[in-house]
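S.K.: kindly return the folded structure for what I paste below:
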Amino acid sequence: MSLRKDYIERLIEEFAAALSRIIKARREKKLADAQNLIQETALSTLGMEYAALLMADPVSTAKLLGAPTRVKVLARLVAEDGELIAEQGDTATATARFQYALALYDEVQALGLAPDGDDTATIARMHAWLAEPHSR
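M.R.: Below you'll find the predicted structure:
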């Protein structure tokens, strides 16, 4: 059990550091850098290419990832990707990313992991964005 706990703690630490870099790049309007960081983070923390993870429906992807913590990491990466895409004006793709991320968060909860404060804030931002009228 200790090995699994160490793995999860390391995954969370790596992801937190990467997420900080992604958010910083987005705030600095270095959108290409932020996009590259999302892809690098998926590969380094989840062991798969970001695009490959988005090929299947959210339920299948969650099953592939297995652990709720890994699904949560992907949900947040997809949410960040949606925000980047929204900032670039592609509302249709941003909408699709937000819907995918929300479905992943649903899977996280179905797997027994409750959202933390950051998750709740991210989920609220996505719901608010989806509720606004956008040219789609």
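S.K.: from here on, contacts and neighbour counts on C-alpha atoms
M.R.: Will do.
S.K.: so where do the helices sit in this protein?
M.R.: Ranges of helices in the chain, per DSSP state H, are 2-27, 31-41, 50-53, 58-65, 68-87, 91-110, 117-131.
S.K.: among those helices, which is the most enclosed?
M.R.: Most buried of the helices of the chain, by mean neighbour count (mean count of other C-alpha atoms under 10 Å): helix 68-87, with a mean of 23.
S.K.: packing partners for it?
M.R.: Here helix 68-87 touches helix 2-27, helix 31-41, helix 58-65, helix 91-110, helix 117-131, going by 3 or more C-alpha pairs under 8 Å, 6 or more residues apart in numbering; DSSP states H and E.
S.K.: which stretch among these comes nearest residue 51?
M.R.: helix 31-41 (8.0 Å; C-alpha to C-alpha).
S.K.: would you do the same for the sequence below? I want to compare the two.
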Amino acid sequence: MNHWESVDHHAVLRARTLLLGSGTINIHEAVDAYRLLAVVSPAVYLPRLAQALLEYGTADPRNPGTRLAVVTEAASAARRMEAAEPRRAALLRKALEACEQELTVLGRTEEARAVSEELDRTAGGEEGTR
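M.R.: Take a look at the predicted model:
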């Protein structure tokens, strides 16, 4: 079974209409739409999902545990992007930085250190990228 066979086509149409409509949508609606559309068209919608999740994770002063879940999903979306996607490195770096920050706030230093190491590998050891 391919990914199209398991997706509700009406939901896909609603998500696209929501995103293309002239009305204003909130970040929650955008994230939900991008989550669905990333299943059917990952090359197009994973970067948009990652960006929306980063905005959602940093825009609202919720508790660190909630922010961590959102920015972790953003990092996951960025990792799943095609390597040739020009925004991949920047989005992954931003998501990993946010993950590291939230893990540190939560006192989860070992996990924060592991994310920091991934961030260093992702940056290719370039100074000034963090």
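S.K.: so after superposing, what's the score?
M.R.: In this superposition the chains share a TM-score of 0.49, using TM-score structural alignment, normalised by the length of the second structure; 85 aligned residues with a C-alpha RMSD of 3.5 Å.
S.K.: now the helices and strands packed on helix 68-87 of the first structure in TSV, with distance to residue 71 of the first structure?
M.R.: Converted to TSV, those look like this (distance: least, C-alpha to C-alpha, whole Å):
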stretch	distance to residue 71 of the first structure
helix 2-27	12
helix 31-41	13
helix 58-65	6
helix 91-110	6
helix 117-131	12
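S.K.: to residue 78 of the first structure, which of the ones you listed lies closest?
M.R.: Nearest to residue 78 of the first structure, of these and by C-alpha to C-alpha, is helix 91-110 at 5.5 Å.
S.K.: how far off centre is the closest one?
M.R.: Distance, stretch centre to chain centre, for helix 91-110 of the first structure: 9 Å (C-alpha atoms, centre = their mean, to the nearest Å).
S.K.: now residue 113 of the second structure: how far from residue 18 of the second structure?
M.R.: 39 Å (C-alpha to C-alpha, to the nearest Å).
S.K.: can you check residue 55 of the second structure too?
M.R.: 18 Å.
S.K.: ok, residue 118 of the second structure next?
M.R.: 35 Å.
S.K.: please apply the same query to residue 76 of the second structure.
M.R.: Distance of residue 76 of the second structure to residue 18 of the second structure, given as C-alpha to C-alpha: 24 Å.
S.K.: likewise residue 115 of the second structure?
M.R.: Taking C-alpha to C-alpha, one finds residue 115 of the second structure at 35 Å from residue 18 of the second structure.
S.K.: what about those two, which has more around it?
M.R.: Just comparing residue 115 of the second structure and residue 18: by other C-alpha atoms under 10 Å the higher neighbour count belongs to residue 115, 19 against 16.
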